[in-house]
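Undergrad: Sequence and computational prediction follow.
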Amino acid sequence: MPLSHEHQVTLLKDILTNHQSDCCGSVAECEQLERLVKSLMVNAQVDQNVKTILQEVYQYGQHGAQTADLDQHILSNQENLSQWVSDIGQFS
């Protein structure tokens, strides 16, 4: 059974929050972010303001999955992670 868009947003925020608080993550989490964003981008129920943020999250996930130093990638995006979680929370 597929996740509802509300559950997808919650999962997305959980991964971003974990990256922000732990300053580390896995390639699998970055790939999961990409899949979640793709699914949410085609969902008409998702607020257009969230879709703008999702574009940034998708790029973050892509770079994270491809980087040689994922922890440094996460560390250098700490401010973005915090902002994305906050912004997504406002619109969802």
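TA: Arrived safely.
Undergrad: from here on, contacts and neighbour counts on C-alpha atoms
TA: Fine.
Undergrad: got the residue ranges for the helices in the chain?
TA: 5-22, 27-41, 48-66, 70-76, 78-91 (DSSP state H).
Undergrad: Could you list every helix and strand in contact with the last one?
TA: Contact here means 3 or more CA pairs under 8 Å, 6 or more residues apart in numbering; DSSP states H and E; on that basis helix 78-91 packs against helix 5-22, helix 48-66.
Undergrad: could I get those as TSV with distance to Ile74 and mean neighbour count?
TA: What follows is the helices and strands packed on helix 78-91, written out as TSV (distance: least, CA to CA, whole Å; neighbours: other CA atoms under 10 Å):
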stretch	distance to Ile74	mean neighbour count
helix 5-22	7	17
helix 48-66	8	17
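Undergrad: got another, please set it beside the one above:
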Amino acid sequence: MLQTLFTCIGWLGVIFCTLGYFLLSIKVLTAESRIFQLLNIVGGLCLVTIALESNDLPNAVANLLWMFIGLYALGRQLKNQRNPSKK
């Protein structure tokens, strides 16, 4: 039961990250899009979860970095939205 849950979380991560990249590639989303960043953040978190569960530390670190890049980009976007003169 628990293994099935982790597997589903892993597949959701693959779907979110791939969907974000696909939508970016076909120009439905831009790199500045909040949806793109959220897909990367949530997808990365899901992939970190399954990587840690399976003790795959290099994969966990790679996806943590992916997730934090998304968080950083989203944070900058929100900050610039509140203070447009400080871009």
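TA: Thanks, I have the structure now. Keep in mind the model is a prediction, meaning the values are calculated, not measured.
Undergrad: ok, Leu3 of structure 1 - how many residues close by?
TA: 11 (other CA atoms under 10 Å).
Undergrad: gap between it and Leu40 of structure 1?
TA: 11 Å (CA to CA, to the nearest Å).
Undergrad: sorry, back to before: Arg35 of structure 1: which of the helices and strands packed on helix 78-91 of structure 1 is closest?
TA: Evaluated over those, closeness to Arg35 of structure 1 peaks at helix 48-66, with 8.6 Å, by CA to CA.
Undergrad: so the closest one matches what in structure 2?
TA: Aligning helix 48-66 of structure 1 against structure 2 (TM-score structural alignment) gives residues 57-75.
Undergrad: What are the contacting residues of the matching stretch?
TA: 32, 34, 37-38, 40-45, 47-49, 51-52 (CA atoms under 8 Å, 6 or more residues apart in numbering).
Undergrad: Turn the helices and strands packed on helix 78-91 of structure 1 into JSON lines, including distance to Asp87 of structure 1.
TA: Output for the helices and strands packed on helix 78-91 of structure 1, formatted as JSON lines (distance: least, CA to CA, whole Å):
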{"stretch": "helix 5-22", "distance to Asp87 of structure 1": "10"}
{"stretch": "helix 48-66", "distance to Asp87 of structure 1": "8"}
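Undergrad: Nothing else from me, thank you.
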